[in-house]
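1. only the shape, not the letters, is given here:
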């Protein structure tokens, strides 16, 4: 749904869509929200793996942070999106190989994968399907099947770090296929991560754990385990460390690139005179370096946070839901207008931070901790998507909370669904109260016609109230030429007949916009 709309609009930044659909104010609000989300999160991503490496190997913490930040900043700024994508390919291979080595060697030492599964089952680490529909239960079938979908949409549907990959594809079909390819690969990586956890559990049932390991933080267990397991195999511990840092490099490089892109396209280009291609590339590189330094500073701030580090990690999840809701509001509801979008986004952010921070403070005050049994639910592939998120939000199912504590115990997987729904509902109410899109002209290509089809059987007067009478056209066709874009999704100089022409299916971008040159060659 999202990729065809973004791709056919010939966008560079996902937040450019918000200006086409609403106005510049909404675009700036979306961009600033995204920048806040990513800068906070990147500080944590830089700091966390370096902290784990320092605790286990004694490697200097800040030398590790500085090296990771500088290397990533340099190759992202100089190589741009192409460098990010190709290094991601290499880093993915390193992650696969590193995890596979640990699984093979570890399972061989404890008697095979069959024995690992048997011991894990005996200790209650393998759970079945939980069909409880209660959204306050941390992990259930419904939470994973529905709440998890919204969480993934916020990450892979509207986040600039992912959208920039889709938009760099040569054809729309290739962009869609690349999106489909993400999910089996992601599930495989998560399955392997969970299997490493089971192998580690069984390993320490048979081998003694040192006093230092017993006192280590949970995030450091795997590195201690790898050092124990592979200490007699030269080079393999280093391979796993490379696996660990490959994940960080992949995330950081994509974030630097996306931050520089949205700053350039959403905050600089619309307000300053046109840049030449050389000037745009140089400015983009400066922005990438600047964000690299800023994230290094945020890594230091993360080191001073202590227990509040979890709150910084939670910000990434809390902001993703409202942004998803903002795009859904604009794309699926023709009656939504700029005031509704801004008020809806603010309402979603307020609700997100209220529940998220309230949950953290409430659990810290009551001393609640995640349940080991709940964390180790490995029986379903869909359940595996939650394991890497167990440190993001504390479990809230160990007691029977009441009042606000019960409200704060909403499963973290429902956060995106709840917050995006808040944006849509509030945005629609405000839009209808302020006259909807009456008096404004919409570009039909900014609307995905779901609502018009759902309301097709209702009276025409009802459809007109939701402004759904003129958006039933088929959006499955592409355009060879897209007209010059203006605020509120308007077409300059009226309807452009050439924009309605239908080229061959799967054709590549034909536009000559310098933003695509920037994206392909620099950022």
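-> Arrived safely, thanks for sending. Keep in mind the model is a prediction, meaning the values are calculated, not measured.
2. for the rest of this, base every contact and every neighbour count on C-alpha atoms.
-> Noted.
3. quick check: closest non-adjacent residue to residue 197.
-> residue 222 (7.7 Å; CA to CA, 6 or more residues apart in numbering).
4. which strand or helix spans that neighbour?
-> Element membership for residue 222 (DSSP states H and E) is helix 221-230.
5. just residue 421 next, same as before
-> helix 415-433.
6. next, the buried residues of the following helix or strand past that helix.
-> Note on helix 415-433: by DSSP H and E, the next helix or strand toward the C-terminus is helix 450-454. Neighbour-count burial for helix 450-454, counted by 16 or more other CA atoms under 10 Å, picks out 450, 451, 452.
7. where along the stretch 101-250 of the chain do the strands fall?
-> Taking DSSP state E, counting those that start in this stretch as the criterion, the stretch 101-250 of the chain carries no strands.
8. can you map out the helices along the stretch 51-200 of the chain?
-> 61-110, 113-122, 141-142, 148-156, 160-167, 172-206 (DSSP state H, counting those that start in this stretch).
9. for residue 186, give its distance to residue 180.
-> Residue 186 sits 11 Å away from residue 180, going by CA to CA, to the nearest Å.
10. below is an additional structure, to be compared with the one above:
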């Protein structure tokens, strides 16, 4: 179907404005510290909005309403784990990274376990970000292709280049300030959509709640202690580990801690970004539930091909195009792209910082000039941007891009949190013990992630737990193995501080 002219104009103006605004930061005189930390002078509210926008990718924007439409609010339990993870972050992680004052999140691992730990963790981070950026751009392109016939490859290329331009030229300041704007746009778009849905119902909000309650659409999942399916406790534990990983070892978040003026400001921004995600994610679930009630009352408005279970993620985009007034449709499409662009831009900038600090300055040129450092940042941003486009194009044709992303993310990122917690909590663990622990954890993660691709469907060797438990058990395996080795294997050598 064709997008009305007004909506197309709003969308294109948004894309041009956000890229232009981001590029404008390149005209300022900047140092390397400005490029990677914003000179440590960015307001806490803007950093907080950037943290929030990084949380909300286009996957969340489309998948959460689809999840609520199809089942219930079980996925919202993930958000309920955020306050505890944020509390740990502001109590321990933010002060740690502010004290170390290194632009790399993995400098601490080198301090504890030596260069191999820093290189290992930073390489895992880079691979994770490539997979993440590629998956986000591909999954963003799917509904746009289905609704408007736009080429998947073209959407990926245009989105990738747009983000790469301002992330590369503008640095962390451009990323944070454009994230702040994009966060406002996606919140505004979601509120407008929910408002239209409520006013489109004959009985208003009360009718939505009544239908949702009758059809058990407001539940948080089973409270059984079962980790083989998506129960309340499984999602809560998974969310806690994922969010601890985000706050503790994700370069994207650590750079934001360092971009604030003071430690107090960094803590405020962490609380703002994390706690804002809770009501906004609830908003997305409310949209999904309202969509369910809307099409229960107006079943004739939903095409038969979208009534299948596997079409739930397409319901929200379909309503955006067919159920919203002209103008608001353009705003919602801009909001979907905002969610994707904010996450990708963050990954481009943070990955470039990792390439400079953890690889170029460590193995190629230990004492580069400021000009050389800036050139490396620009080239690294360009390289990661182009590689993410290539990964996004490679996802095209994969049976399930989301499943592929989950498997890749588990393999690449599952071990870093365990290594970090081992170094942070067990002060006497040495490098050799840590390396053995990481090896054991990675073996477990690989088995849990890839077992279904290797063994027969009825094989007892296949992981019986839910896929989301991979990072949980992988992290625990590294931590527990390292702890036991530290306690059982005595060595008089002293541990690095």
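-> The structure has been received and is ready for your questions. Please read all numbers here as calculations on a predicted model, not as lab measurements.
11. superposed, how do the two chains score by TM?
-> The TM-score (TM-score structural alignment, normalised by the length of structure 2) is 0.76; 401 aligned residues with a CA RMSD of 2.2 Å.
12. picking that back up, give me whichever of the helices of the stretch 51-200 of structure 1 is most buried.
-> helix 160-167 (a mean of 23; mean count of other CA atoms under 10 Å).
13. so which other helices or strands are in contact with that helix?
-> With contacts defined as 3 or more CA pairs under 8 Å, 6 or more residues apart in numbering; DSSP states H and E, helix 160-167 of structure 1 has these neighbours: helix 2-8, helix 148-156, helix 172-206, helix 236-262.
14. which one of those lies closest to residue 126 of structure 1?
-> Residue 126 of structure 1 lies closest to helix 172-206 among these, at 9.7 Å (CA to CA).
15. where does the closest one end up in structure 2?
-> Aligning helix 172-206 of structure 1 against structure 2 (TM-score structural alignment) gives residues 263-297.
16. contact partners of stretch 341-358 of structure 1?
-> With CA atoms under 8 Å, 6 or more residues apart in numbering as the test, stretch 341-358 of structure 1 has contacts from 22, 26, 29, 311, 314-315, 318-319, 321-323, 325-326, 329-330, 407-408, 415, 419-420, 422-427, 430-431.
17. give the ChimeraX command for selecting the buried subset of those.
-> Selection of buried members from those for ChimeraX, criterion 16+ other CA under 10 Å:
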select :22,26,29,311,314,315,318,319,321,322,323,325,326,329,330,408,415,419,420,422,423,424,425,426,427,430,431
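18. returning to what we had before: could I get the helices and strands packed on helix 160-167 of structure 1 as TSV with distance to residue 439 of structure 1?
-> Converted to TSV, those look like this (distance: least, CA to CA, whole Å):
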stretch	distance to residue 439 of structure 1
helix 2-8	24
helix 148-156	32
helix 172-206	33
helix 236-262	30
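19. wait, which of these is closest to residue 365 of structure 1?
-> For residue 365 of structure 1, the closest of these is helix 148-156, at 27.1 Å, according to CA to CA.
20. the closest one: average distance to aligned residues in structure 2?
-> Mean deviation of helix 148-156 of structure 1 relative to structure 2 after superposition (mean CA distance after the TM-score superposition for structure 1): 1.6 Å.
21. elements contacting that helix?
-> Checking 3+ CA pairs under 8 Å, 6+ apart, helix 148-156 of structure 1 ends up next to helix 160-167, helix 309-332, helix 415-433.
22. so how far is that helix from its chain's centroid?
-> With CA atoms, centre = their mean, to the nearest Å as the basis, helix 148-156 of structure 1 stands 7 Å off its chain's centre.
23. who's in contact with the equivalent of the residue nearest to residue 197 of structure 1 over in structure 2?
-> Taking TM-score structural alignment, residue 222 of structure 1 has residue 316 as its aligned residue in structure 2. Going by CA under 8 Å, 6+ apart, residue 316 of structure 2 touches 62, 65, 66, 288, 291.
24. looking at those, spot the one nearest residue 133 of structure 2.
-> Nearest member of these to residue 133 of structure 2, counting by CA to CA, is residue 62, at 15.9 Å.
25. no further questions, thank you.
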